[in-house]
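# following is a predicted model, sequence given first.
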Amino acid sequence: MNEPRHPHALEIDYAYLEETLLQLLAIPSPVGLTDAVVRYTAGRFAALGIPYEITRRGAIRATLKGRESQPARAVVAHLDTLGAMVKSLKANGRLEIVPIGHWSARFAEGSRLTIFTDSGQVRGTCLPLKTSGHAFGGEIDTQPVGWEHVEVRVDLPAEDRAALEAAGLNVGDWIAFDPQPEIQPDGYINSRYLDDKAAVAALLTACKAIRDRGFALPVDVHPLLTITEEIGSGASAALHGDIAEMVSLDISIAAPGQNTSEHAATICMQDMSGPFDYHLTHKLIALAKEQGIAHRRDIFRYYRSDSAAAVEAGNDIRTALIGFGADASHAQERTHRDALVALTQLVIAYMTSEPVARRDCRSMGSLDGFTEQLCPGDMLVPSTPLPVPESFLGDPVQQQTDSERH
């Protein structure tokens, strides 16, 4: 019996999801400064009674035991976010910065932030080089956009490089921009770093539902939290050989030309790393339809996830990508409660479903039990033979000669 198909089985503790999301957003975690958010998330797993392990650098691999250990599956989200780093201490008492991860400086302009020094924290603001209209007039509207055209004004009495040094600021200090979360009564959620803390909250909420309702899992499930997705490596670590399927949870882009909605989960068919696994992707689509989960299919041209990192690292696993629909990724992001609920429900449905192929418990095997995409009877065959171009027929004399040789 597949328990989640029972009425109301996919109901989730949304208050827990929202609380977890707000607490995650309150913890700065640009790539390379993730210890605090790892400790928080590990505590969340401990409170649910879910065992976990932590890698040397901080990726978390938890375990939900199934009736069978193989073929195991992983569900992955990332704890790291975008951010910045001090590139130089400027002669005017301000900071030149470079981004951590890939995002535009136009979304940093005007933002409040925290600089993490070797000995403490300093607050500041990211501003264009020409900010005051009273001093620069129309030049504030015509100056270029880019990281070389912004600087950080620190909240210190610093008017030169020496004052910055005396305050303990250094090249290489991490910078975290304020998330500015806001949750509306109608369900809209605005904040930086919903990518990917909203998906982390959804994954933890799905784990809570599995625990609270005592759902039986067919195979072992490993919730996996990575810490370097925003710089491309992500799930290249923390996987192990037993994992045959991996579903990444991440932000999905609602924008002109896309099929994603802020009120649904998205099942991504392809991103810039190529198509996702046919069978795993279609399994997720079938689960969403069977369970009545709001979902869309989409393709993203300028996007990669933990799944790409895992495959590029040499892991022979089936991968898929599902996400929460959101607007303005890597900027002031916005999603809706509907998308987070749908994503959480789809994760529960996936965790409690049968694996794509039992054969996948072995890394190598025969054709027995191998999957099938197109059955011969389903293929379209022309009713009459297609004509063969004369150029393909060759010289009859030469053909006879060739046949005699054999």
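Alright, I've got the coordinates.

# CA atoms for contacts and neighbours, from now on please.
Will do.

# show me what the strand or helix carrying residue 42 is packed against.
Residue 42 is part of helix 35-47, with elements assigned from DSSP states H and E. Using 3 or more Cα pairs under 8 Å, 6 or more residues apart in numbering; DSSP states H and E as the contact test, the elements touching helix 35-47 are strand 60-62.

# so how far is the strand it packs on from its chain's centroid?
16 Å (Cα atoms, centre = their mean, to the nearest Å).

# which of the residues in that strand are buried?
By 16 or more other Cα atoms under 10 Å, the buried positions in strand 60-62 come out as 60-62.

# how about residues contacting that strand?
38, 42, 45, 50-54, 222-226, 238 (Cα atoms under 8 Å, 6 or more residues apart in numbering).

# helices - which of the residues you listed land there?
The helices, defined by DSSP state H, take in 38, 42, 45 from those.

# okay if I get the residues you listed as TSV plus distance to residue 84 and neighbour count?
TSV is the format used below for the ones in helices among the contacts of strand 60-62 (distance: Cα to Cα, whole Å; neighbours: other Cα atoms under 10 Å):
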residue	distance to residue 84	neighbour count
38	19	24
42	25	21
45	29	19
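
# ok, and here's another one to check against it:
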Amino acid sequence: MDFNGCKDFLMETAKTLLAADSPSGFTQNAVAAAERIAGALGYATRRTNKGGLVIEVPGREHTKRIGLCAHVDTLGLMCRAITDKGELMITRIGGLPTLDGEYCKIYTRDGRVYTGTVLSLSPAAHVFDDVLTRPRDEQNMAVRIDEKVQNAEEVRALGIEVGDYICFDPKTTVTQSGFLKSRFIDDKGSAACLLALLKLMRDAGTAPRYDTEIHFTVYEEVGHGGATIPGDLDELLAVDMGCVGSDLTCTEYQVSICAKDSSGPYDYDMVSRLVALAKERGLDYAVDVYPHYSSDVSVTWRAGSDAKAALIGPGVHASHGMERTHWDGMRNTIALAAAYLECE
């Protein structure tokens, strides 16, 4: 397979997925985008009842069922109250760091979309003594709507209500030096890797060794995305971001192989096999332990799955913030997933 030849497709796919706002529970646009891409490549797809996407990839042999998964839901906000001044108080969806100054969109239940900015309630250095010290949390931040509103009644006249989703501008950029910079590379970068692998298989006229299902889950960031992945798979490989920093060895240029995260160890035999494959193929990889991390695998296991399971993914810097990865890390991830599926 010509892994280098999929770079343009990979980056364009990543940009398409990243442009589709999709906080957990509001993922229909990202799922539809992935569905269109997979369908255009000739693969059969189906939706789960919870809104996830499954791509069916028949294997050359039918003695095992393999699953790969990535999630297309992201972090986000929801309106929890409307103030007398016409601001939107917020509640977080997923584990978000500070959001001060982020541009956003507000989606109403009747299909209208407005823009705004997430700001501290002490936003001006010329006005507030505590502009630098006021906490940046849900009690001290709000959304300033880009409409002429001065009270709650005028906000509600726009159709905005409690429970409406608030989505951030991901600020996606691909640099000449090969970096992908954006919010929500976790995990749309990995979803793009899996779609690029599908394209490579199609172009090469090959298939995985065993019958394979690719699951794009939609509730991972809130803890139950993998609960709908079938429990009778023989193996499950989660493709999610690799962590960069602290005492970890992974970089943005490598594929991460996770030996253990906060939920416990991954399957020893699968992890060992992935390490051996990375060595055999000359891939740039790292094996790490992630103390503040869990994946769809842990949820699948808690739901009763008997599948062996492991986790790989491209190294991502500044996770859950302004993230960045590199083409090298994504290419190594695609190549390791291909080697695991024995589709070359």
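That came in fine, so what should we check first? As the structure is a computational prediction, the values presented were derived from the model and not from experiment.

# relative to residue 177 of structure 1, which of the buried residues of strand 60-62 of structure 1 is nearest.
residue 60 (24.2 Å; Cα to Cα).

# which stretch of structure 2 lines up against stretch 221-228 of structure 1?
Mapping stretch 221-228 of structure 1 onto structure 2 (TM-score structural alignment) gives residues 212-219.

# how far away from the center of its chain is that stretch?
Computed by Cα atoms, centre = their mean, the separation of stretch 212-219 of structure 2 from the middle of its chain amounts to 12 Å.

# same question, stretch 54-61 of structure 2
Taking mean C-alpha positions (Cα atoms, centre = their mean), stretch 54-61 of structure 2 and its chain are 23 Å apart.

# now do the end-to-end distance for that stretch.
20 Å (Cα to Cα, to the nearest Å).

# in that stretch, what counts as buried?
By 16+ other Cα under 10 Å, the buried positions in stretch 54-61 of structure 2 come out as 54-59.

# and for stretch 194-205 of structure 2?
For stretch 194-205 of structure 2, by 16+ other Cα under 10 Å, it's 194-201.

# now the residues you listed as JSON lines including secondary structure?
Shown next, in JSON lines, are those (DSSP: H, G, I helix; E, B strand; the rest coil):
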{"residue": "194", "secondary structure": "helix"}
{"residue": "195", "secondary structure": "helix"}
{"residue": "196", "secondary structure": "helix"}
{"residue": "197", "secondary structure": "helix"}
{"residue": "198", "secondary structure": "helix"}
{"residue": "199", "secondary structure": "helix"}
{"residue": "200", "secondary structure": "helix"}
{"residue": "201", "secondary structure": "helix"}
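
# need those in JSON lines (columns: distance to residue 175 of structure 2).
Output for the buried residues of stretch 194-205 of structure 2, formatted as JSON lines (distance: Cα to Cα, whole Å):
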{"residue": "194", "distance to residue 175 of structure 2": "21"}
{"residue": "195", "distance to residue 175 of structure 2": "21"}
{"residue": "196", "distance to residue 175 of structure 2": "19"}
{"residue": "197", "distance to residue 175 of structure 2": "22"}
{"residue": "198", "distance to residue 175 of structure 2": "24"}
{"residue": "199", "distance to residue 175 of structure 2": "23"}
{"residue": "200", "distance to residue 175 of structure 2": "23"}
{"residue": "201", "distance to residue 175 of structure 2": "27"}
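
# counterpart of residue 78 of structure 2 in structure 1?
By TM-score structural alignment, residue 78 of structure 2 lines up with residue 85.

# what's the burial count for its match?
21 (other Cα atoms under 10 Å).

# by contact count, what packs against the helix or strand harbouring it?
Using DSSP H and E, residue 85 of structure 1 maps to strand 83-89. If contacts are counted by 3+ Cα pairs under 8 Å, 6+ apart, strand 83-89 of structure 1 sits against strand 95-100, helix 161-166, strand 174-177.
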